[in-house]
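Undergrad: Below: sequence and its predicted model.
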Amino acid sequence: MSLLESRALRCPCDSGESYAECCGSYHTDRTTPPTAQLLMRSRYSAFAVGDSDYLLRTWHPSTRPATVDLDSTLRWIRLEVEHTERGGLFDGDGVVRFTAHYRDGAERGSQHETSRFVRFNRNWTYLDAIDGRSD
């Protein structure tokens, strides 16, 4: 995808911004998410655009797997952020509860998760899921 094409696409995180000006800026390392919620949104967008490198880069080293195998049959279609605790500019940890909706062929589903985030080397990282389920 060209830079011009990515600028025109709406960001998968449902911010209303273009991908290039929103999560795309995090994915290309131009900037880092300043809050846990923005990191979670950018990670959702990474799933949506197939950016496994970004997912690994933003995963805390203590829980990060060696690889991330993305399911190419899933199409992530909508994100709902339901609750955020801490995770702000001056916090060291945070929790974000969300529902991510997807399509798998003709089937629709959703992933509900409460995720924990912590700062590592001054940047927000995904630590783990406190709970999660798929419908």
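TA: The structure has been received and is ready for your questions.
Undergrad: Please make it C-alpha for all contacts and neighbour counts, starting now.
TA: OK.
Undergrad: in this structure, which spans are strands?
TA: Secondary structure of the chain (DSSP state E): strands located at 74-86, 93-104, 107-120, 123-134.
Undergrad: Give me the distance between Val118 and Glu85.
TA: As judged by CA to CA, to the nearest Å, Val118 and Glu85 stand 12 Å apart.
Undergrad: neighbour count winner among the two?
TA: Shown here are Val118 and Glu85; by other CA atoms under 10 Å, Val118 has more neighbours (21 against 13).
Undergrad: dropping in the other structure now:
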Amino acid sequence: MTNPCPCGLPEPYAACCGRFHRGDQHAPTAELLMRSRYCAFAVGEPEYLLATWHPDTRPMRLRLDPAQEWTRLEILGRTGGTLLQNEGTVEFRAHYRYRGQGEAQYENSRFVREDGRWYYVGTV
């Protein structure tokens, strides 16, 4: 049996977030972009994170800490961000282990769709 995607959905990585990371498709909703970005942290895809970060708020570079192991994602809420909208938020808690210690990061992220693609803008 194949393990589910790190984003928390039941599909295997290749069929779930992997299709976005490979560039086969773009995430169709703000929530799926958020899940694929979490997954990019989990599997070590900084290029995908930068490519899906809005140019107005994107850092010049991004280095992922290999000591940080992302373990679980909880979606706490969402507003907008559907197939027919151009803005949305996703509230989540991302769990990780850092040097043996369990931690969690809470965030309410803002997303916008431009030219048919969703981008992470920042926190609300």
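TA: Arrived safely, thanks for sending. Source: prediction; values computed, not measured.
Undergrad: one step back: now the common contact residues for Val118 and Glu85 of the first structure.
TA: Common neighbours of Val118 of the first structure and Glu85, using CA atoms under 8 Å, 6 or more residues apart in numbering, are Gly94.
Undergrad: And stretch 44-53 of the second structure, what's buried?
TA: Buried residues in stretch 44-53 of the second structure, counted by 16 or more other CA atoms under 10 Å: 44-45, 48-50, 52-53.
Undergrad: What's the biggest helix in the first structure, counting residues?
TA: The single longest helix within the first structure, with elements called by DSSP state H, is helix 36-49.
Undergrad: Could you tell me where it falls in the second structure?
TA: Aligned using TM-score structural alignment, helix 36-49 of the first structure spans residues 30-43 in the second structure.
Undergrad: Tell me roughly how far the matching stretch lies from the first structure on average.
TA: On superposition with the first structure, the mean distance recorded for stretch 30-43 of the second structure (mean CA distance after the TM-score superposition for the first structure) is 0.2 Å.
Undergrad: Quick check: the aligned residue for Leu83 of the second structure in the first structure?
TA: Residue pairing (TM-score structural alignment): Leu83 of the second structure is matched to Leu89 of the first structure.
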